[in-house]
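# missing the sequence, but the structure's below:
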């Protein structure tokens, strides 16, 4: 089995992300969940907070580790010795975008991409929507883990 990287912003991590982590952890010898670090992006959670939340999510999986990266994800894959990227797909629009990226990434470095379609019950969940609903006082407790929910509530108090 190969070493894989599951990249994302994870701002915040959702139960959809947890579903992908769970399934990918079972399919690969090692899974690196890599939170992107980009100083130009205005994130709700700091890099350290996102790593803490992801570490909590990954705790049950001995073959999963959490890391951060900046720059090109394929360069991170090469540096980590990972030959596969894991991407979760919610919609056909995700597929259209991610397929182009997969071709580009393979052409650049030879890193392959594995697509995991979301479980139907998670297909509508996105970090952006979770933040927006939470900011407006809506209940997002079924879209995130309890500890992430607690952190979201604290951010918007």
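Structure's in. What do you need? This one's a predicted model, so the numbers in the text were calculated from it and none came from an experiment.

# contacts and neighbour counts: CA atoms only from here.
Noted.

# who touches residue 6 in this structure?
Contact partners of residue 6, counting by CA atoms under 8 Å, 6 or more residues apart in numbering, are 21, 31, 32, 33, 34, 85, 86, 87.

# Of the residues you listed, grab the buried ones for ChimeraX.
Per 16 or more other CA atoms under 10 Å, the buried members of the contacts of residue 6 correspond to this ChimeraX selection:
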select :21,31,32,33,34,85,86,87
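
# Quick check: helices, which of the contacts of residue 6 are part of them?
residue 21 (DSSP state H).

# Quickly name whichever of the contacts of residue 6 is closest to residue 67.
Among those, residue 34 lies closest to residue 67 (CA to CA), at 4.8 Å.

# Could you report the distance from the closest one to residue 56?
Computed as CA to CA, to the nearest Å, the residue 34 to residue 56 distance reads 14 Å.

# Residue 7 too?
Residue 7 is 17 Å from residue 56, where distance means CA to CA.

# alright, now check it against this:
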């Protein structure tokens, strides 16, 4: 079984992220979206809220799971039986950053392969940090997200 872990802070999970997951389903039997705890970032949206929204986005897809984790991504991938890390690239800056991380992941878990998918052109300008800034200052961000932020995780 070809299992891919799609790791990220997903703060928030965007239409760009959704696009990467949906396109990757043609390549993998199972895609696990892993919401990682990045010690260098303070979350804007609560992790449980984001997990709720991502699970709702993929509720019709048996081959997509969502987890939260607090460990090295490569170790989590090994524990899950994932031989692939899935990453989306918007530009060359993303590549430079992701390339270094992929090398370190191979150090931790030799059998892991990082698969890069280029973001669909119409979604390339979208980034979680830009969406956070817009939202923080009261701008409606619905067109960038595959879910309604007003829906509650407590529902």
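Yep, that arrived. The shown structure was predicted, so the numbers you read here are calculated from the model rather than taken from an experiment.

# Superposed, how do the two chains score by TM?
The TM-score (TM-score structural alignment, normalised by the length of structure 2) is 0.89; 151 aligned residues with a CA RMSD of 1.8 Å.

# So for residue 7 and residue 56 of structure 1, which sits in the more crowded spot?
residue 7 (21 against 14; other CA atoms under 10 Å).

# dump the residue contacts of that one.
33, 34, 35, 36, 73, 85, 86, 87.

# ok, the fifth one - how many residues close by?
The one in question is residue 73 of structure 1. 20.

# Would you confirm that residue 68 of structure 1 belongs to a strand?
Yes: counting by DSSP: H, G, I helix; E, B strand; the rest coil, residue 68 of structure 1 is located in a strand.

# Please flag which of the contacts of residue 7 of structure 1 sit within strands.
33, 34, 35, 36, 85, 86, 87 (DSSP state E).

# can I get the residues you listed in CSV with distance to residue 15 of structure 1?
Listed next are these as CSV, based on distance: CA to CA, whole Å:
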residue, distance to residue 15 of structure 1
33, 14
34, 16
35, 16
36, 18
85, 19
86, 16
87, 15
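
# So which of those residues is the closest to residue 52 of structure 1?
Closest to residue 52 of structure 1, out of all of those and judged by CA to CA, is residue 35, at 10.9 Å.

# Count the neighbours of the closest residue to the closest one other than its chain neighbours for me.
The shortest distance from residue 35 of structure 1 to any non-neighbouring residue, by CA to CA, 6 or more residues apart in numbering, is to residue 68 (4.7 Å). A count of nearby residues for residue 68 of structure 1, using other CA under 10 Å, gives 18.

# Residue 68 of structure 1 matches what in structure 2?
By TM-score structural alignment, residue 68 of structure 1 lines up with residue 68 in structure 2.

# How much space separates that match from residue 136 of structure 2?
Noted for residue 68 of structure 2: a distance of 24 Å to residue 136 of structure 2, by CA to CA.

# for the residue nearest to residue 109 of structure 1 when sequence neighbours are not counted, what are its contacts?
Of all residues beyond its chain neighbours, the one nearest residue 109 of structure 1 is residue 74 (6.7 Å), with distances taken as CA to CA, 6+ apart. By CA under 8 Å, 6+ apart, residue 74 of structure 1 lies in contact with 105, 109, 111.

# 10 Å instead?
Contact analysis of residue 74 of structure 1 by CA atoms under 10 Å, 6 or more residues apart in numbering lists 5, 80, 82-85, 104-106, 108-112.

# what about the helices in structure 1?
All helices of structure 1, identified by DSSP H, fall at 15-27, 47-58, 73-80, 92-109, 127-135, 146-155.

# out of those helices, nearest to residue 121 of structure 1?
helix 15-27 (8.7 Å).

# Perfect, that will be all.
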